[in-house]
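*Asks:* Take a look and give me a structure for this.
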Amino acid sequence: MEPGRRVPSVRNDADSDTDSTAAPPGGLDVSLIAAQRLIGPEQPQESAVQSPLSRLRRQVRKVRRAVQYDRHAFWRRHPLRQGAVLYESFSGNGALCNPEAIFRGLIADPEFAGLTHIWALAERGVAPELEAEFADDPRVTFVRYRSSAYYRALATSQYLVNNATFPVEFSKRPGQIYLNTWHGTPLKQMGFDMPGGALDSANTLRNLLAADFLLAANDFMAERMYEDAYRLDNVYAGRIITEGYPRIDRQRLTEAEVVDVRAALGRSGAALNGRTIVLYAPTWHGESFNRPEDDIDRLIDDVRELQRAVGPEHIVLLKTHQVVHSFAASRPELRSILVPNSLPTNVTLGVCAGLITDYSSIFFDYLATGRPIVFFTPDAAEYAETRGTYFAAEELPGPVTEDAATAARAMRELLANRHPAPRYAEWQQRFAPREDGSVTKRVIDIVFRSKTAGYDVRPARNDGRKRLLMYLGGMRSNGITTAGLNLLAELDHARYDVTVLMAYSRRRWHVANQALIPHEVRQLFRMGGMNGGKLEHLRRKVDERRGRVLHAESRRYKALWDDEWRRVFGGARFDWVADLSGYSPFWATLMLHSPSVPRAIWLHNEMAADRHREVNGRKHMLHSLGRVFKLYGEFDRLVSVSPRLTELNRSELVEYAPADRFATVRNLPNLERVSTRLRQPLTELDGHPVDPETEQALVPGWVDELEAHHGTWFVSVGRLSPEKNHERLIRAFGLVHERHPDARLLIVGAGPLKDRLKAQIDAAGLADAVTLTGAYQNPFAIMAAADCFVLSSVYEGQPMVLLEAAVCRLPIVSTAFASVHDALPDRAIHVVGQSDAALAGGMLAFLNGEVPRSSLDIDAYRAEVAAEFSAIVDGESADARGPATPPGSASPQPAL
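*Replies:* Sure thing, here's the model as predicted:
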């Protein structure tokens, strides 16, 4: 076959195979940003042959991480310090926002004179005024972010107050009280509302679920952000406080305080000269939190134009985003107008006559002053497309413009006329209704005095749906991932509140499969590693290797696993938990440490045979599946994906679990996905090789041949691993090719046997007739273009690919394995024996017109699987449901 031709690449920047942990604009997982600054920029992927320097750096990073985890574990073994309060703002980038307001409220209250206060700061000097003010107060200490003292405070303080996120290793201990105040009512879309929001806000969601209290400035923030955007409804176990923002109390300044603040601005370099202050406070617009300096040049130009047009009687001061501030402070052009990071934002707002902003939530705070707001949004269209906002420009409580001079003139007019903009009063009432100067006292009453009577404190909404948690597996493009995604697509989301758990990854294949998760499903990610000392984990792993995995045999490690559950899920509540993968002892063990609810684990194959599967002479799953088997007895349901598999697994795994716990839930095809994708032009498939220089896709020669459709095309789709027995398929096809030289075979997939199969094809002289295509995100278009589907497996679960082939209406030839006869309800498969000759005979039968097209009554099949799944989730036994539904017949249960 010809090497290929070039077409414009279908890849884009989002397809790059990187694993960056930096949050995008507005995700504000600033603990990740600060962590990245401490450990240095992400290194490029290391080549197979590493230089000595690369190996040394890698070892240094490993040692650094080990030391960090050990010191964290050391402090977590110490008792809590009653009365200790840890405050953190933006990962230590200052002593700011609501945490500072609460700190000042507590320290001024005689009732709380016994409290000790600890501020986490990224480095010395980020809060010089506060450090100087309390330098001699024995109740107040300052610790460097991620230092040993920081981990001590994080692990042992009774109270934790944060306006963003603690780092990924944080896990709230029993007895700790965590107040997350967040840092503003959102105008920008947040959480799952953002494009790519599930990954981008992973650590944020983890922190919110861990918090005992979430502070909301208003009802919109509580409902639209916490409950909707971050999907806290139904699962959040804490309380939402909707009493306003403590930091806004600080905007109410006396005349003497106004004089002091203006003097502080003057000392920082601002030449006020008696002029009124107009504050320009844009949000961050850069492309990466790793390059915040991208914003600076544009800011300089904007401020100059604003100052020119607003007039000499006013001075425009700049308040930058936390991520940008240190870079802005280094530019001489900005030093005379830059508001110092150490001056609280709300105190600054208290002396400003007007505010110019874009998408920053700062304007919600400023509404409480009743003073004018102008919205300067030069990149409105681009921002709306890439990030999105909750309100259209015409809804905002002030003039909106894309031009700096126009924004400044609008502000000048508002200041001169003193007439509020349309909708201003309405927005004040909606978003700042409780800002009466006493919010700090009310929040302290609720959190520190446990007084809730008469205050707006409530649990998150709960609509009564059953809460399901499912671990999806590694998210590689394989049958298990497909089965899980298809199940999620078919669930009745009006009946079930569904959460899926995955490992945190930005690898291309992971993101591509994650994007297929239905939008109704809440996504949680396990970030970072388990807490606990390295020696402790070494002992755990040695014991597990020796087969000591049952809870009764590993009570010494129960605290480790319980802590990991809390680290990942916080206080989230679920009614039913399942491991949909079923192959990892780590994830199975984690699921078993959920609070006491029914637990299920999926068995996708004849598991005893899978355990002994050999790849390149090694049984890679011998020990890991052996550990999983020992956990079976602690699951309430062991779910096989076909009735025949259930029988096999029940008999072969009887020593690990009682027979009555084995059940069946068959796999489901995603009819809509298959039907849509099978029409995609073959030249546009994601999976073609790419020219590294031009980044153009190189369309392989087999694509042109298949589109021209010369001869008869057989296709097989599956991982290149021993149980699929592609070696037999190639030998059988060789027999067919001798009699039908125009026949062709495509084997779609990737796996460890690629090189061996390629060598076999070459040795048999079949290089022009048999092609290993590699893996494709959309194999359905290839299947639909072929003539007959062939499966040569030694054993399988319920092969999803057979259901998909039936949706494509392909004739199917398959070897006989335990579950093949119930792989399709109408048994529309030409089944042959487990030999080269038998498989060749099946393909020849197709060529002779003896194998008809397959079909699938999808509605009836969905109903049957819905009944199976509902019985598992609702705890119904097979006997209670009556006799099994005959294949192909309808069930009274219409949806999962």
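*Asks:* only C-alpha atoms for contact and neighbour calcs from this point on.
*Replies:* OK.
*Asks:* now the strands for the stretch 101-250 of the chain?
*Replies:* If DSSP state E, counting those that start in this stretch is used as the criterion, the strands of the stretch 101-250 of the chain fall at 116-121, 140-144, 157-162, 177-180, 213-215, 239-241.
*Asks:* May I see those arranged in a markdown table, with mean neighbour count and distance to His493 as well?
*Replies:* Formatted as a markdown table, the strands of the stretch 101-250 of the chain follow (neighbours: other CA atoms under 10 Å; distance: least, CA to CA, whole Å):
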| stretch | mean neighbour count | distance to His493 |
| --- | --- | --- |
| strand 116-121 | 24 | 42 |
| strand 140-144 | 18 | 45 |
| strand 157-162 | 24 | 33 |
| strand 177-180 | 24 | 29 |
| strand 213-215 | 24 | 26 |
| strand 239-241 | 23 | 25 |
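*Asks:* of these, which approaches Lys619 most closely?
*Replies:* Proximity to Lys619, assessed across those by CA to CA, is greatest for strand 177-180 (46.6 Å).
*Asks:* Which elements pack onto the closest one?
*Replies:* strand 157-162, strand 213-215 (3 or more CA pairs under 8 Å, 6 or more residues apart in numbering; DSSP states H and E).
*Asks:* is it true that Leu86 touches Ala155?
*Replies:* No: in this structure, Leu86 sits apart from Ala155 without contact. The criterion is CA atoms under 8 Å, and the distance is 9.9 Å.
*Asks:* Look up how far Ile812 lies from the most far-flung residue of the chain relative to its centre.
*Replies:* No residue in the chain sits farther from the centre than Arg739, which is 52.7 Å out by CA atoms, centre = their mean. For Arg739, the distance to Ile812 under the criterion CA to CA, to the nearest Å works out to 20 Å.
*Asks:* Leu625 too?
*Replies:* Summarising the geometry, the distance separating Leu625 from Ile812, computed by CA to CA, is 31 Å.
*Asks:* want to put them side by side, so please do this one too:
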Amino acid sequence: GHVTEKYINFIMNGNNAVNVRSFDNHKPNVVVYGGGLLNNGITSSLINLSKNFDYDKYNLIIVDKNKVNQEFEANIGRLSEKAHVVYRNNGLSLTYSEWIKYNRLFNRSSVEDIKTHQIFVAREWKRLLGNTQVDRAIDFGGYAPFWSYMMAFSKAKRKIIYQHNDMQAEFDKVVEGRYVHKKNLTTIFEFYKYFDYIASVGKLTMEQNKKNLSKFVSNDKFVYVPNLLDKEYLFNHRNNPQLSIKEVLGEEKLIIEEASEFGRNMLVGVTAPTKNAKNFVTIGRLSPEKDQEKLLFAFKEIMMQSNDQHQLYIIGSGKEEKKLKTTAYVLGLEKNVIFVGQTVHAMEILDKCDLFVFPSNHEGQPMTLLECLALQIPVVATDIPGNISVLEDQNGMIVDNSVEGLVGGMNRYLAGEKIPSSLNVDQYNQDALNRFYALIE
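*Replies:* Predicted structure coming up:
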């Protein structure tokens, strides 16, 4: 069809053979970097925002580096179909002298000339979005210096960066002997002053971040905007269950995936929830700050004190998986601890369990606790600001952040103590949306 020829003639020679159409619908463009679209709470929050977003008033444009992997593509597929996704390929278009200035900023974490970086950023947005304007710029992740840079030095009317955690704790986090976020956050903290709002996802988390990071930015910029919930994701399984229980080699299995090819049946299943004891569950990325190892030690204590064959479901994936499985084996829990892995059926499995136990050491606003409240699953959670901000005095049981604290909470539940758990999802989402729109107006 001579498409390339037509475009070259249009660009180089002014030939009008190409039909140019404008897609400007005169709505403000809210441009969001979503945090990499990994399997984590930030991605869940972004997906929920995309599904609750007011597309009649704004355009939502989600930007990210183009990645070819199953995890990224699956999460892209979970976004609202109304959201626009733009992929970034290649690097910045800079001259040699400009590269020196750009690299000096990131190496020294110091901004020497604001206007220079505004020019760099405007050029890159032009490359990515053409004539589409960045009217509102949101770094929804808060961990990637490049995207913080792109939002902070844009010409957007409102610029917002999210804090999904206690960021000082994230700054200090060590995994396998190295600081995993220290270098990136050193740079990002220096960018805070160029944003209009620093948005934590919980009130107590905001207070913690304000206390620890006020040297980087004035206190009046710290706000909080709760994450949104996706009602379809939460409740769809109750009307349309996807999981089934089948007997495999004399044992009941909860079938998570099932496929048939040329007469060959393939099943992926885990031990079915027990009817003769309690089914404990936790959901989250398998990483040090989530501290599922502490829960394993607590569960061992529970099993030693009980004659019942309780079960513990651990849903999620991450770098700590091998270590956690080794710990479970050493503790003799391999028959009672079920590592489910990453699954789209987390809510359906959660709904089949009796008690959610959350051993995390620091959180912003844990989505899994909100999901438990929505499903009315009782919760035992550690005494940290993020958990307290969700449960407050009305729901769940807050316990000391220790093995002993978790054991005490689980034993109180086993002894019959009632743990309240409820949430009006519609009202919660509306309140969260009101806070969000107040920032981008």
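*Asks:* tm score of chain vs chain?
*Replies:* The TM-score (TM-score structural alignment, normalised by the length of structure 2) is 0.89; 429 aligned residues with a CA RMSD of 2.8 Å.
*Asks:* Three-state assignment for the alignment partner in structure 1 of Ile188 of structure 2, please.
*Replies:* Ile188 of structure 2 maps onto Val628 in structure 1 when the alignment is built from TM-score structural alignment. Three-state assignment for Val628 of structure 1 (DSSP: H, G, I helix; E, B strand; the rest coil): helix.
*Asks:* Look at the nearest residue to Val628 of structure 1 once chain neighbours are set aside and say how many residues are nearby.
*Replies:* Of all residues beyond its chain neighbours, the one nearest Val628 of structure 1 is Pro585 (4.9 Å), with distances taken as CA to CA, 6 or more residues apart in numbering. Using other CA atoms under 10 Å, the number of residues around Pro585 of structure 1 comes to 20.
*Asks:* Now for Pro585 of structure 1: which residues touch it?
*Replies:* Contact partners of Pro585 of structure 1, counting by CA atoms under 8 Å, 6 or more residues apart in numbering, are Ser624, Leu625, Arg627, Val628.
*Asks:* Buried members of the residues you listed into PyMOL, please.
*Replies:* This is how PyMOL selects the buried members of the contacts of Pro585 of structure 1, with burial counted by 16 or more other CA atoms under 10 Å:
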select buried, resi 624+625+627+628
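*Asks:* Return the distance of the residue mapped onto Ser45 of structure 2 from structure 1 relative to Leu469 of structure 1.
*Replies:* Taking TM-score structural alignment, the alignment pairs Ser45 of structure 2 with Ala483 from structure 1. With the distance defined as CA to CA, Ala483 of structure 1 ends up 16 Å from Leu469 of structure 1.
*Asks:* Check Val597 of structure 1 too.
*Replies:* Taken as CA to CA, the span from Val597 of structure 1 to Leu469 of structure 1 is 11 Å.
*Asks:* Comparing the two, which residue is more hemmed in?
*Replies:* Leu469 (25 against 14).
*Asks:* Would you map the helices across the stretch 101-250 of structure 2?
*Replies:* Counting by DSSP state H, counting those that start in this stretch, one finds helices in the stretch 101-250 of structure 2 at the ranges 114-129, 145-152, 167-172, 182-191, 203-213, 231-239.
*Asks:* show me the contacts for the residue lying closest to Leu720 of structure 1 once chain neighbours are set aside.
*Replies:* If the residues on either side of it in the chain are set aside, Leu720 of structure 1 comes closest to Gly751, at 4.3 Å by CA to CA, 6+ apart. Applying CA under 8 Å, 6+ apart to Gly751 of structure 1 gives the contacts Arg719, Leu720, Ser721.
*Asks:* Throw the residues you listed into JSON lines and include distance to Ile517 of structure 1, thanks.
*Replies:* Conversion of the contacts of Gly751 of structure 1 to JSON lines gives the following (distance: CA to CA, whole Å):
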{"residue": "Arg719", "distance to Ile517 of structure 1": "22"}
{"residue": "Leu720", "distance to Ile517 of structure 1": "26"}
{"residue": "Ser721", "distance to Ile517 of structure 1": "27"}
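*Asks:* about what we covered before: can the helices and strands packed on strand 177-180 of structure 1 go into a markdown table with extra columns for distance to Leu746 of structure 1?
*Replies:* Output for these, formatted as a markdown table (distance: least, CA to CA, whole Å):
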| stretch | distance to Leu746 of structure 1 |
| --- | --- |
| strand 157-162 | 56 |
| strand 213-215 | 55 |
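*Asks:* Out of the ones you listed, which gets nearest to Tyr151 of structure 1?
*Replies:* Distances from Tyr151 of structure 1 to each of those were compared using CA to CA; the shortest belongs to strand 157-162, at 9.9 Å.
*Asks:* tell me the angle that closest one makes with strand 116-121.
*Replies:* Strand 157-162 of structure 1 and strand 116-121 meet at an angle of 40 degrees, taking axes from the mean of the first three to the mean of the last three CA atoms, to 10 degrees as the criterion.
*Asks:* now what about strand 157-162 of structure 1, what contacts it?
*Replies:* Residues from elsewhere that reach strand 157-162 of structure 1, judged by CA under 8 Å, 6+ apart: 80-90, 99, 154, 175-182.
*Asks:* Weed out the non-buried ones from those residues.
*Replies:* So, of these, 80, 83-90, 99, 154, 176-182 end up buried under the neighbour-count rule (16+ other CA under 10 Å).
*Asks:* Of the residues you listed, which belong to helices?
*Replies:* Assigned to helices by DSSP state H, the following of these qualify: Pro99, Leu154.
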